[in-house]
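**Q** Sequence isn't available, so here's the structure alone:
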């Protein structure tokens, strides 16, 4: 199936639903999902974004701006993960706890607004990693159209570029809680440290990376290998180190393997 045919299949998927609430993070996948749903259903689509200390303000603002630009009704729900029992201890099923709480709120909102279905933006590439959040999505009955129709991340990026979506080349993002090793306590202070550290790297022109936090004050930077040489520039390197120190980090390390999604899952025996 060529990409535009697959896109039409996705539109038809939404037309069969009739109305849908999209869990919208302003990322690559959910932006493409919302765009397609809006093309198929018009005003019968709403977007729902969670506001929490693990979701950077820049992402929330981008979500607001995009919904406004295409005329989609946008709802923001408070989803403070640190108040969920057990979440701050960062157990391996942390994402399950978060997604279950969030999607319960989205379903309640959808019902209130007369919307028949709830959908989220996972794609086929998400099938290969440990993602307990998808278990919660399935249990609650949310739809996963991109996986069901068979979209990969690359296909989503290609179609996003074709339709001129602002996220076509946007870096992949996961909530800031994913920067912590399992079993280490997640706090608002440490989430803020990671958020500021990643914003600094974005402002410096790095595109795809993670800043992982270990203990109270160790930062482990994952960069794409092609960016290693740039990080070795002395002026840049020392600026990053000094600024991270200002944010509360005592030690700043570069991960020699480089950027990869789900690196905290590498220590799990699953």
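**A** Perfect, I can see it now. Predicted, not measured: the structure shown is a model, and the values here were computed from it.
**Q** only C-alpha atoms for contact and neighbour calcs from this point on.
**A** Will do.
**Q** nearest spatial neighbour of residue 265, skipping sequence neighbours?
**A** residue 130 (7.1 Å; Cα to Cα, 6 or more residues apart in numbering).
**Q** and that neighbour, which of the three is it?
**A** coil (DSSP: H, G, I helix; E, B strand; the rest coil).
**Q** Tell me, how many residues neighbour it?
**A** 15 (other Cα atoms under 10 Å).
**Q** Okay, buried residues for the helix or strand residue 22 falls within please.
**A** Using DSSP states H and E, residue 22 sits within strand 20-23. Residues of strand 20-23 classed as buried by neighbour count (16 or more other Cα atoms under 10 Å): 20, 21, 22, 23.
**Q** again with stretch 83-102
**A** So for stretch 83-102, counting by 16+ other Cα under 10 Å, buried means 87-88, 90-102.
**Q** now the helix or strand where residue 157 lies: how far from the chain's centre is it?
**A** Using DSSP H and E, residue 157 maps to helix 153-162. Counting by Cα atoms, centre = their mean, to the nearest Å, helix 153-162 is centred 17 Å from the centre of its parent chain.
**Q** Can you tell me what sits against that helix?
**A** 3, 4, 28, 29, 32, 123, 124, 125, 166, 167, 168, 169 (Cα atoms under 8 Å, 6 or more residues apart in numbering).
**Q** can you tell me which residues contact the residue nearest to the third one when sequence neighbours are not counted?
**A** Of all residues not flanking residue 28 in the chain, residue 167 sits nearest, at 5.2 Å (Cα to Cα, 6+ apart). If a contact means Cα under 8 Å, 6+ apart, then residue 167 has 26, 27, 28, 31, 157, 160 as its contacts.
**Q** next, the one to line up against it:
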């Protein structure tokens, strides 16, 4: 066994042992790499109960739900898909910077109902150390609900998680981060099911054309701000030479389409939460002909 393999094996055992000490767990399972690693470790921990729980709502892309179902099946862990109703909450829809708190609060309340069915069942998440450095009000909801984060507890970073995903043989080990669709809606712009569907359609359009890292951010007045890695911006411009992207996005209900020349930046909407920020410099803006006074 190589030194790298031995190191990965040691990390995996530490995670499995940590989860085994909890005896019974329900994993908040999005199908992303972090929660998949936690679910994979839980399935190997010899627990009394191990359940992966995925919340289905308008903010979850259908492609992400498909990944969650597939990966849970590969892992061999019991998987429950539950309906959550955060979209019906005024506090969530108004999107004032605390949206993630209300979303996670709703999720953990729904998971608590499952936990009541089993003695001493603990709710655990895929939060890792790197997640603690960003603005994530969902972590407050997790703390309030007593959610345990074994990856963060062990000091594991996103890089460690990728290593563990490969170690466990997960098919989504190289999957880019896929936060919920609502995270694309600019703070202060109301989150609606229709807007979330529009974002999902636009991002699906990019995915079917070979892009793997991207975001379609929705701003006031139904503006789509498209982020792809800087080295792919020229490719995106070329792709839209005949207006195919612009026309598609307008057909989904956007009024304007702009390409962010700073490129893909995870969590870029959090820049709006600070008092001083540098506005995106759009390469081009296309409209339906309506005035933007």
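**A** On my side now, so go ahead. Here the structure is a predicted model, which is why all the values come from computation and not from measurement.
**Q** I'd like the buried residues of strand 20-23 of structure 1 as JSON lines, with distance to residue 36 of structure 1 appended.
**A** Below are those laid out as JSON lines (distance: Cα to Cα, whole Å):
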{"residue": "20", "distance to residue 36 of structure 1": "11"}
{"residue": "21", "distance to residue 36 of structure 1": "13"}
{"residue": "22", "distance to residue 36 of structure 1": "11"}
{"residue": "23", "distance to residue 36 of structure 1": "13"}
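**Q** Filter the buried residues of stretch 83-102 of structure 1 down to the ones in helices?
**A** 94, 95, 96, 97, 98, 99, 100, 101, 102 (DSSP state H).
**Q** so who does the alignment partner in structure 2 of residue 89 of structure 1 touch?
**A** Taking TM-score structural alignment, the alignment pairs residue 89 of structure 1 with residue 94 from structure 2. Counting by Cα under 8 Å, 6+ apart, residue 94 of structure 2 touches 188, 189, 190, 191.
**Q** Can you tell me which of the residues you listed has the most neighbours?
**A** Neighbour-wise, the contacts of residue 94 of structure 2 (other Cα under 10 Å) top out at residue 191, 25 neighbours.
**Q** Which residue in structure 1 aligns with that residue?
**A** By TM-score structural alignment, residue 191 of structure 2 lines up with residue 186.
**Q** can you check residue 181 of structure 2 too?
**A** Aligned partner of residue 181 of structure 2 by TM-score structural alignment: residue 176.
**Q** Not counting sequence-adjacent ones, nearest residue to its match?
**A** With sequence-adjacent residues excluded and distances taken as Cα to Cα, 6+ apart, residue 176 of structure 1 is closest to residue 54, at 4.9 Å.
**Q** Could you check how far that neighbour is from residue 78 of structure 1?
**A** 12 Å (Cα to Cα, to the nearest Å).
**Q** same thing with residue 236 of structure 1?
**A** Residue 236 of structure 1 sits 37 Å away from residue 78 of structure 1, taking Cα to Cα as the criterion.
**Q** Likewise for residue 98 of structure 1?
**A** In this view, residue 98 of structure 1 and residue 78 of structure 1 are 12 Å apart by Cα to Cα.
**Q** Can you classify the residue positioned nearest the centre of structure 1 by secondary structure?
**A** Compute the mean C-alpha point of structure 1, and by Cα atoms, centre = their mean the closest residue is residue 174, 3.6 Å away. Following three-state DSSP, we place residue 174 of structure 1 in the coil state.
**Q** now it: how far from residue 229 of structure 1?
**A** 25 Å.
**Q** same thing with residue 156 of structure 1?
**A** For residue 156 of structure 1 relative to residue 229 of structure 1 (Cα to Cα), the value is 30 Å.
**Q** coming back round to it: redo the contacts of residue 167 of structure 1 as JSON lines? Include neighbour count.
**A** Below are those laid out as JSON lines (neighbours: other Cα atoms under 10 Å):
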{"residue": "26", "neighbour count": "25"}
{"residue": "27", "neighbour count": "21"}
{"residue": "28", "neighbour count": "22"}
{"residue": "31", "neighbour count": "26"}
{"residue": "157", "neighbour count": "19"}
{"residue": "160", "neighbour count": "21"}
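**Q** Next, the angle strand 24-28 makes with the longest strand anywhere in structure 2.
**A** If you go by DSSP state E, structure 2 has its longest strand at strand 49-56. Interaxial angle, strand 49-56 of structure 2 versus strand 24-28 (axes from the mean of the first three to the mean of the last three Cα atoms, to 10 degrees): 20 degrees.
**Q** so how far does strand 49-56 of structure 2 sit from its counterpart in structure 1?
**A** Once the two are superposed, strand 49-56 of structure 2 sits an average of 0.7 Å from its aligned residues in structure 1 (mean Cα distance after the TM-score superposition for structure 1).
**Q** Identify the residue range in structure 1 corresponding to that strand.
**A** Residue span in structure 1 matched to strand 49-56 of structure 2, by TM-score structural alignment: 44-51.
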